[in-house]
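K.L.:
got a predicted structure plus its sequence, pasted below:
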Amino acid sequence: MMNKLFSVLFFLIDVWILSRGDAEVSCQLGQSCILPCRFTPGDDLEIHWFKMTPTLTEVNSFCYNDKDQWGHLDQKFGGRTSLFKDQISKGNASLQLTGVMVQDEGRYQCHTSTVTNKNTSLLTVRIVCDAEVSCQFGQSCILPCRFTPGDDLVIHWIQLTTTQAGFHSYYDNKDQLEVQDKRFRGRTSLFQEQMSKGNASLQLTGVKVQDEGPYRCLTSTITETGEFYIDMKVYAPPQKINMKQTENQIICSSDGIYPEPDLSWSISPPSSRTFQNTTRVQETEELLYNISSSLTLSDREDDLDYICTISTPSNQRRASWRRGHNPHVTIIIVLTVIGISAVVIALVFFCRRRRRNAQRKAAEVSSVASNTEIILGVGKNEGPSVIRGESLGSVMAPEESDGSAATPDETLDLDEAGGLTLARGVAGGSAVA
């Protein structure tokens, strides 16, 4: 029972120590660095150093048999860590880390135990360098390096990876690229006209994600040797955001981004309602990232602006989308408009045709009337009288009788009142009054 209580107590102490943190150490890029750790000396000593990753990466282990334990050591730290064994008996469990790299930055745990005591301390390692340079993917970038001018100049640029890749060398007054790593061939150059002024800066073209990391510039002359450390960061900002609506979803996407981006949705005007979204990230062969997210829309809210924001640690871009109408409603509206338009066109056509027919008939009636109306005379008391013929074609004036029979079918006679009377007769007969 007591053992269990002590175990729980030690666990709580460890958690408390880890939560508060004990120290922060700044380490120069490419140099050696000491991570401090103290304990109370005792028998059966064990020392364990871990880097606090999700899997607790083992950095160095030492057991009471006075031997380092390398069995579970992470390869990234192989040959780069050591303890001060002559100081262990005095309670010094500090760790020396050589060839510091950017990847070494983070939190470390030093755990010591003896027969009588257990101790855990936590420290944070910060990596510092002479310069930090941000280079855009696909562009040219200059890595700075200065030195004191002198004779017999030698310049070596090295990428500080596990293989210490040869980057660019200059000596005997010319570039020496025989051992240059093939990844950099044709992409590096020095400013040779500036060397006499102490400028050993290097230009790198066509920047790639693989170029990211620490670099060391080594310079030497007859009188002086120098080192300059640069931490190079590569970035590819989101250039364009594509947005589209598919049924009840809005899709936001962007391609060719580095480092891995974040995507978030927001609404204008702000709303307390939550919306379901799904985000997917893909890595390309160039180690860039494509990101896409779909947001499921609500049927109840139409007048909203949906804002998609894509961001990296150094860049941010956003785009907005106003939701369209329900496609089924839109189809119905379009069909309704088309139907109404067709009816209106048909009515206009019918009215115009009817008006043209009416005008044509009126013209025909007017023409017939003008051809058949004849003012035949004026009465003594009643004014003008108009005699309408029955499709006569013409009105014939009376001719003087020469004593022969009347041949016209119709004759006009003057009545006693002074008017005209139309008399119809039979050919060869006499006119009837």
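P.N.:
On my side now, so go ahead. Numbering: from 1, shown residues only.
K.L.:
okay, CA-based contacts and neighbour counts for the rest of this
P.N.:
OK.
K.L.:
excluding covalently adjacent residues, which one is nearest to the residue nearest to the spatial centre of the chain?
P.N.:
In the chain, the residue lying closest to the centroid (CA atoms, centre = their mean) is residue 241, at 1.5 Å. Leaving aside its sequence neighbours, residue 241 sits nearest to residue 254 (CA to CA, 6 or more residues apart in numbering; 5.0 Å).
K.L.:
gap between the helix or strand the one you found falls within and the chain center?
P.N.:
Assigned by DSSP states H and E, residue 254 falls within strand 249-257. Its chain's average C-alpha position is 5 Å from that of strand 249-257, according to CA atoms, centre = their mean, to the nearest Å.
K.L.:
ok, second structure coming up, stack it against the first:
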Amino acid sequence: MELLPLVCLCLLSCSGDAVRVVVEQDSDAVLPCLISTKENITGKLFDWKKDGQKEVFMYDAGIHYNNGRTGQDEQFKGRVSHFQDQLKNGNASIKITRTKMADSGNYSCDFPRHQPSQPFIIELVVGAAPEPYIKILAETKHWRLLQCEAHGDPLPTVEWKDSDNNTLPAEKPHISERGGRSYVTVKITVTKTDNYSCVATQETLSHQVAANTSVLLAGE
């Protein structure tokens, strides 16, 4: 379950408020930028920068960093593309592939030759928790020991819930490090047939995701 609404293409004229895009690490991120008039921008100039300095992507009448233009920051080389077939609709959005934690920050989409210049600001947050992983550790006819593991940055809080959305008492969370990432693991012993959910929440990102499992106990 996602608390965040789907990010839609916004008008360049609404640049007063930054749009936040939240993605998992190693996934792709689409940063939206649509000129309000929806005019054809195939022959125009638009420039994407990170934190006001790093050159992310520049397009100028067909010339850009992926076909010969120089000046792109090393951090983004080979990972940023635009939507060529959407330029005719005023769409200057870009896609960043294989996102890294270092990609988090504020991005600006600007049409420098358009006066007055009104950069559209996008906040990219990399580190959203992916769907938790549920594992059966042990079981009998009367009970089952379940383990839920989640990761993200910031590290999410993890809760177990039953089919009525009640939060269930579980063991104390265990934090571990693996492959340069932090993981939180929470175990629970269930004693009745039901559908159970492991819910990972990152409040600062307004992000929540869950994994589900069904338990059928023969001893009931």
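P.N.:
Good, I have the coordinates. Treat the numbers as computed from the prediction; the structure is a model and nothing was measured.
K.L.:
TM-score for this pair?
P.N.:
Here the TM-score for the pair of chains, by TM-score structural alignment, normalised by the length of structure 2, is 0.63; 189 aligned residues with a CA RMSD of 4.1 Å.
K.L.:
before we move on, the earlier item: and whichever helix or strand comes after the strand holding residue 254 of structure 1, which residues are buried?
P.N.:
On the C-terminal side of strand 249-257 of structure 1, the closest following helix or strand by DSSP H and E is strand 262-268. Buried residues in strand 262-268 of structure 1, counted by 16 or more other CA atoms under 10 Å: 263, 265, 267.
K.L.:
once aligned to structure 2, how far is strand 262-268 of structure 1 on average?
P.N.:
For strand 262-268 of structure 1, the mean deviation from structure 2 after alignment is 4.1 Å (mean CA distance after the TM-score superposition for structure 1).
K.L.:
what's the helix or strand that that strand is followed by packed up against?
P.N.:
Sequence order places strand 277-283 as the next helix or strand after strand 262-268 of structure 1, per DSSP H and E. The elements that strand 277-283 of structure 1 packs onto, with contact taken as 3 or more CA pairs under 8 Å, 6 or more residues apart in numbering; DSSP states H and E, are strand 289-296.
K.L.:
pull out the buried positions in the strand it packs on.
P.N.:
Buried residues in strand 289-296 of structure 1, counted by 16+ other CA under 10 Å: 289-296.
K.L.:
stretch 45-58 of structure 2 too?
P.N.:
45-50, 54-58.
K.L.:
ditto for stretch 75-91 of structure 2
P.N.:
Residues 76, 80-82, 86-87, 89-91 are the ones in stretch 75-91 of structure 2 that count as buried (16+ other CA under 10 Å).
K.L.:
likewise stretch 184-201 of structure 2?
P.N.:
Neighbour-count burial for stretch 184-201 of structure 2 flags 184-191, 193, 196-201 (criterion: 16+ other CA under 10 Å).
K.L.:
from those residues, which is closest to residue 170 of structure 2?
P.N.:
Within the buried residues of stretch 184-201 of structure 2, the smallest distance to residue 170 of structure 2 is 4.8 Å, found for residue 188 (CA to CA).
K.L.:
show me what contacts that closest one?
P.N.:
Shown in contact with residue 188 of structure 2 (CA atoms under 8 Å, 6 or more residues apart in numbering): 145-147, 160, 169-171.
K.L.:
of the residues you listed - the most surrounded one?
P.N.:
Greatest neighbour count in the contacts of residue 188 of structure 2, by other CA atoms under 10 Å, goes to residue 160: 24 neighbours.
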